[in-house]
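1. okay, sequence plus prediction incoming.
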Amino acid sequence: MRAGTRIVGALALLLAGAAQAEDGYRLWLTAPLHQAAGTGVAVLRATPTLMLAKNELATRLPAGANVTLATSGDAAVSALRLPFATLGDEGYLVRPVTLAGRPTLLVAGNTDRGTLYGALALLRHLATGGTMANATLTSTPKVKLRVLNHWDNLDETVERGYAGDSLWDWWTLPDRIDPRYTDYARANASIGINGTVLNNVNAKADSLTPRYIAKAAALADVFRPWGIKVYLSARFSAPIELGGLKTADPRDPAVAAWWKAKADEIYRAIPDFGGFLVKANSEGQPGPRDYGATHADGANMLAAAVKPHGGIVMWRAFVYADTDPSDRAKQAYTEFKPLDGTFADNVLVQVKNGAIDFQPREPFHPLFGAMPKTPLMMEFQITKEYLGFATHLAYLGPLFQETLASKTGRGAETVATVVDGSSEGHRLTGMAGVANIGRDRDWSGSTFNQANWYAFGRLAWDPALGAEPIAREWARQTFGTDRRVIDTAVTMMMGSREAVVDYTGALGLAHLMATGHHYGPGPWVDDLKRPEWNPVYYHKADRNGIGFDRTSTGSDAVAQYAPAIAKRLADPRTTPERELLWFHHVAWDRTMPSGRTLWQDLVAHYDRGVAYVADMRRRWDGVRDLVDRERWEKTATYLVVQEREARWWRDASLAYWMSVNGRQLPPGVDAPAHDLAWYKAQTFRYVPGHYD
């Protein structure tokens, strides 16, 4: 009850101020409040979650609405014999019925959480043009765990965070409960997110101390009525750092006993604690391989500790060697494929969408479809580490959809059917998104960045939803009903990610950014300690051509895909053009499907990317008088920044490629604004999201 009362009060204050200005705080939940008078919302059982649902509906439904909130176990609802059997724990149905002789719109699920999702879905239906008269809805999530990974540090900085400091005020928790924690939970519930990992995967052992467990428990108390569990990233060496042991070897009984005791301690404070996320043996993080053990040994030891409590372990597959491998893209497959079928039944292996590291475009990770005996959890990056931080408009719905729709080469199987478990029969399934949320007033650094948080949640609920319908759904809820604004926003969004690919590295190029902070171009970098840290390692440009040969004449990474996919990717004539240079070293003079040479095509992509940003600026200018001033001006300002930085990427990259290939620009193409030495001389300190 207290959580529901708290959010209604906070919203009333918020909306009173919103009459003067809109600053993005309300996210996509901008539907106006209605007078409660004349609106009837009945609850058959007064639980904290159902009362939250009631408060949401009572303040937003149009006058005259008559709604009943219930669960399938309520006697009156059970007598209706409605199709609850397929809804699981979180599905819902909304439909007109007659209860106790009165017509009403029933919102119900098998659990309180399902009913809450149904109530929020009804509000989304109304906010996107639906009516009470046609509100017959039903949906069940296809993915069980829909989780945000916060890369938030205990000093309240955020690794790869571009929206201010951490949302979690660790210093004042658990005493002060910021109202934003409730608003965060409400926003997540509205798109079906049911879990949050509170701390960075580059974890500190301190997160597992009693002091910080109490802070996590306070957040769990806020999130629980909204159907959200908390998880913690666990540092693998914690038994040494906190427990005084001499080893963290997962095969050591003392280590296993320490983790069991720690899990018991956490569950005493947080009875519904979700479990652990682990980054091990990657980028200097400790792990089981330090002791000659496998990833399965480490994951299973932790899984045994949390299993009595119903907990799970999400074990990241993001690994690469400390020495120069033949191809960094092969590392995860090489280490994890042989372990298929050896993980405990409460372990998910969390795999990034591509084999390198959240690049603007990567082919789908070859592990998807290669480990049929192991549940694989998708990991997307919502925060735009390589797609322009907070200031570049890049809607990631198309990136998420592109990956999920990819066929693995095993019959009709797609990445989505691997993730949702339907192709391989797994019941434990999950999708994680590295959050883009911070303490900025608009949560994500800009209005359009909010769409990526929204799209992740919607696709985690149902990977078959389309990027364009989701964009339209978000725009309608965010900007209102004016069709010109909605159409403009959706048009801008749908091509925006491709534009970033064009001006940062098209045709399969990747990892061309500057060192460390990843801000801006650095395709010339070749002096870093480890070879695979250098952009030259990935593009391999020389006088004759460009691209990474991953065929049998090179690293043979194509062999990690199913035979049908591998055969197609082994031949540059059948490799998708968008991935050509990812898999092949190609001559600059190769004739492309456009009829141009590869060099001419690459130049055209750079120009197309810059032109798209300029077109977004023009389109946004066209709705200046139709969007509230604060959000319009911030977006307009960032589009100016994006166009300037897109030109910087284009000019610096072309200057470098010309220094390598000795070719001139095609006739009529503008030369870079400066020489290569000027671009190489640019240095930046204190870049957001980068912490040593």
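-> That came through, no problem.
2. from here on, contacts and neighbour counts on C-alpha atoms
-> OK.
3. name the nearest residue to Gly114, ignoring sequence neighbours.
-> Among residues not flanking Gly114 along the chain, Glu90 sits closest, at 4.0 Å (CA to CA, 6 or more residues apart in numbering).
4. and Arg472, by the same measure?
-> Nearest to Arg472 is Val490, by CA to CA, 6+ apart, at 5.9 Å.
5. contacting residues for that neighbour?
-> By CA atoms under 8 Å, 6 or more residues apart in numbering, the contact set of Val490 is Glu468, Ala471, Arg472, Ala475.
6. ditto for Arg476
-> Ala127, Thr128, Ile486.
7. rewinding a little: would you say the residue nearest to Arg472 is within a strand?
-> No - using DSSP: H, G, I helix; E, B strand; the rest coil, the assignment for Val490 is helix, not a strand.
8. could you report the neighbour count for Gly274?
-> The number of residues packed around Gly274, counting by other CA atoms under 10 Å, is 23.
9. was I right about it contacting Tyr231?
-> Yes - contact between Gly274 and Tyr231 holds when scored by CA atoms under 8 Å: they sit 5.1 Å apart.
10. what touches both of these two?
-> Gly195.
11. please tell me I have it right and the residue nearest to Gly114 contacts Arg113.
-> Yes - assessed by CA under 8 Å, Glu90 is found in contact with Arg113 at 5.8 Å.
12. mind putting the contacts of Val490 into TSV with secondary structure and neighbour count?
-> TSV is the format used below for these (DSSP: H, G, I helix; E, B strand; the rest coil; neighbours: other CA atoms under 10 Å):
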residue	secondary structure	neighbour count
Glu468	helix	17
Ala471	helix	25
Arg472	helix	19
Ala475	helix	24
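13. and the gap between the residue nearest the centre of the chain and Gly457?
-> Compute the mean C-alpha point of the chain, and by CA atoms, centre = their mean the closest residue is Gly433, 2.7 Å away. Distance from Gly433 to Gly457, counting by CA to CA, to the nearest Å: 9 Å.
14. comparison target, given below:
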Amino acid sequence: MRCWLLLLLLGFALTPLHAEDGYRLWLRYDAIKDQPKRQQYLSQLSSIYIDDENTAAKNELTIALSGLLEKKPVFTPAASAGLIITTAKNISDKKIKSALTAANDEGYVIGWQHNKLFITANTNAGLLYGTFRLIQLIQQNESLNNLFITNSPSLHHRILNHWDNLDRSVERGYAGQSLWKWHLLPGYIDPRYRDYARANASVGINGTVLTNVNANARVLTDTYLKKAAALADVFRPYHIRVYLTARFSAPIEIGGLRTADPLDPEVKRWWKNKAAEIYQLIPDFGGFLVKANSEGQPGPQDYQRSHADGANMLAEALAPHGGIVMWRAFVYSHETPDDRAKQAYTEFKPLDGKFLPNVILQVKNGAIDFQPREPFHPLFGAMPQTPLMMEVQLTQEYLGAASHLVYLAPLFKEVLDADTYQPVAGNSVASVLQKNKNGGIAGVANIGDERNWCGHPFAQSNWFAFGRLAWNPAISSKEIAREWIRLTFGNNATVANTLTPMLLQSRETAVNYMTPLGLHHIMAYGHHYGPGPWVANKPRADWTSVYYHRADSTGIGFDRTATGSNALSQYAAGAQRQWENPATCDEKFLLWFHHVPWNHRMQSGRNLWEEICYRYNTGVSEVRDMQTKWHKLKPYIDEERFEQVRMLLNIQEENAVLWRDACVAYFQTFSRQPLPANYPQPAHSLDYYQQQNFYYMPGNPG
């Protein structure tokens, strides 16, 4: 059995069925062409000792070195090994032991002792992460001489949220169907499941929520729990815990109870029994992710109970087993007419300190909904007695799906680095997340069953960046980009020097041609692909675009100051000061917080209308610049991936032009000002743009 598994894993790295189709992600273990460097690695890694229980690390080294060095590694006793991968038992060097003492349970140390290279850690998880880090250094042709690295994750929970349904559709998914072949589980284990685990472990992701937050209670039945257990068995050697979404009404739907009231003794008993059943099948089960009383989902408020009542009931059921409840703060009432940006804070701020310790409040990076740009959510820093987990979206629901090249690390960093001005919780959002041992970060996955995993080859960078920032929020977007480029496209300097600035600019480019200057939620209705600033007259006002941009003859933007919705008051005084005055407000958030006259003078000297035109046209120009740069890389990129990206950039350019022309034509009806002479007129009438519809967009099943 072990021989078969090893051959299967080697086949993944060495003999892909499709040449360069992106399947290998950043785990591309092609032979090193730099012969001096290759010989150096061969001499340093000629023999390896690894603790017997670390089969995942041993298998990965076998795959990696067989490909990179074209020689299968030799595993020997510690005394004769050049590389030793072990917990503390074989370590005597004081420097390494001191660093190991400072490392947490998942941290590792890579260093030299008596002419031997060591990877050491306090746990097997740390050894696996350290092994992947060493492999990545070799992939990038980095020197191992005098190497000394000590590294520990800053956040405990680093989790992918799959919005996957049991019928294998994926809500807001743009890379095919779900990876999980529920109809074949548990009997058939797709080899791709192990490759998925390897990719996650390589960037330090340690948890995966298998199912959609718009939950189906059936996943908690015996049949599906056995299927989830089969996936957990695959992920366990890679130290990835499985989580499930819990539908709050499950006691009624699959339990036969008359109520799901969280204070009802029978309901409590049902959840405790269900938790015990799950842990019998999945001993290291992570816990539940819950979306309750939001967008039609059932929850404790159906019984006049609070979110704390509901979360604590589930937490009590999981606590004896070490499980957690991730309770989403994305709630907005059907009845409450207040600014949607305020409602999560209004709902949860009074509950600070009322949740059990194993409840984590999962808060979106911004208060609306994964927009191309939002100010940080006001709950960060406002709940010092509650563990928080930031939720970001890797799948590009509002950023062109998988057809647009948008590198999201700058978006994540903008929020993580933001100053909350809440000293009681630490200043930055990242420090708020790190304050509690149960803090963390969750990413809505952009993964599907397409051969290259994410649809767009460059969308893989967002999966990679999420893992790297979840491990270390202080790392720069640039460092992550260069690392991903070298691991994914090789070590050619021209490629790295061309693609790095292109990636770093790409998110700002998308903001320019979609939602500049603080505009938000002006996408087409439902699928959110393409422009729709005219969207109105829907079942809810806050499901329309006109609710958010509020354009009229006097100006444009949502007044969230004291003269408007007063959402600004939910932030600490320091944050309020930087945004409260339109004359000094950071222009990237100007229309988020203010309704601004069309003739308002911008920092550029242009008036607001001219600045809007400038930003939309700049976005289009920047996409065209991306096309030019990519075309120049043709001699350095394999044909398959080059052509795929070339075609997708063409689609992005067409869509950027559509965004520009549609939005400029629409907003001009309010500004009543001519387009600046140096910009092209929209190619069609406003009516033409309003009739456009991208039918059957994936990712939003009916």
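-> Looks like it arrived, so ask away. From a predicted model like this one, the values you see are computed outputs, not experimental measurements.
15. what's the closest of the contacts of Arg476 of structure 1 to Leu173 of structure 1?
-> For the contacts of Arg476 of structure 1, the closest approach to Leu173 of structure 1 (CA to CA) belongs to Ala127, at 35.1 Å.
16. now do the same for that closest one: its match in structure 2.
-> Using TM-score structural alignment, the partner of Ala127 of structure 1 in structure 2 is Gln139.
17. which ones are touching that match?
-> So Gln139 of structure 2 contacts Tyr29, Ile32, Leu68, Arg486, Leu487 (CA under 8 Å, 6+ apart).
18. repeat the analysis, applying 7 Å as the threshold.
-> Contact analysis of Gln139 of structure 2 by CA atoms under 7 Å, 6 or more residues apart in numbering lists Tyr29, Leu487.
19. and Val67 of structure 1, what's its match in structure 2?
-> Using TM-score structural alignment, the partner of Val67 of structure 1 in structure 2 is Leu83.
20. should've said Leu29 of structure 1
-> Checking TM-score structural alignment: Leu29 of structure 1 goes with Leu27.
21. roughly how far apart are that match and His527 of structure 2?
-> Separation of Leu27 of structure 2 from His527 of structure 2 (CA to CA) stands at 33 Å.
22. Gln690 of structure 2 maps to what in structure 1?
-> In structure 1, the residue matched to Gln690 of structure 2 (TM-score structural alignment) is Lys680.
23. and the gap between that match and Val500 of structure 1?
-> For Lys680 of structure 1 relative to Val500 of structure 1 (CA to CA), the value is 21 Å.
24. looking at these two, which one has more neighbours?
-> Taking neighbours as other CA under 10 Å, Lys680 of structure 1 and Val500 compare with Val500 leading, 29 against 16.
25. what's the helix ranked longest in structure 2 packed up against?
-> Taking DSSP state H as the criterion, structure 2 has its longest helix at helix 639-671. Here helix 639-671 of structure 2 touches helix 493-514, helix 608-632, helix 686-690, going by 3 or more CA pairs under 7 Å, 6 or more residues apart in numbering; DSSP states H and E.
26. in the longest one, which residues are buried?
-> Same thing as helix 608-632 of structure 2. Neighbour counts using 16 or more other CA atoms under 10 Å place 608-624, 626-627, 630 of helix 608-632 of structure 2 among the buried residues.
27. ok, the residue mapped onto Arg550 of structure 2 from structure 1 to Leu581 of structure 1 distance?
-> Under the alignment by TM-score structural alignment, Arg550 of structure 2 pairs with Lys540 in structure 1. The spacing between Lys540 of structure 1 and Leu581 of structure 1, counted by CA to CA, is 10 Å.
28. overlap between the contacts of Val490 of structure 1 and structure 2?
-> For the contacts of Val490 of structure 1, the aligned pairs still in contact in structure 2 (both residues aligned by TM-score structural alignment, their matches' CA atoms under 8 Å) are Glu468, Ala471, Arg472, Ala475.
29. could you identify the most distant pair in the residues you listed?
-> Pairwise distances across the kept ones among the contacts of Val490 of structure 1 peak at 10.5 Å for Glu468 and Ala475 (criterion: CA to CA).
30. quick revisit: can I get the helices and strands packed on helix 639-671 of structure 2 in a markdown table including distance to Asn146 of structure 2?
-> Output for these, formatted as a markdown table (distance: least, CA to CA, whole Å):
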| stretch | distance to Asn146 of structure 2 |
| --- | --- |
| helix 493-514 | 24 |
| helix 608-632 | 37 |
| helix 686-690 | 61 |
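31. what's the closest of those helices to Ile360 of structure 2?
-> helix 493-514 (29.3 Å).
32. the next helix or strand after that closest one against structure 1, how far on average?
-> Once helix 493-514 of structure 2 ends, the next helix or strand along the chain (criterion: DSSP states H and E) is helix 546-549. Taken over the aligned residues, the distance from helix 546-549 of structure 2 to structure 1 averages 0.2 Å (mean CA distance after the TM-score superposition for structure 1).
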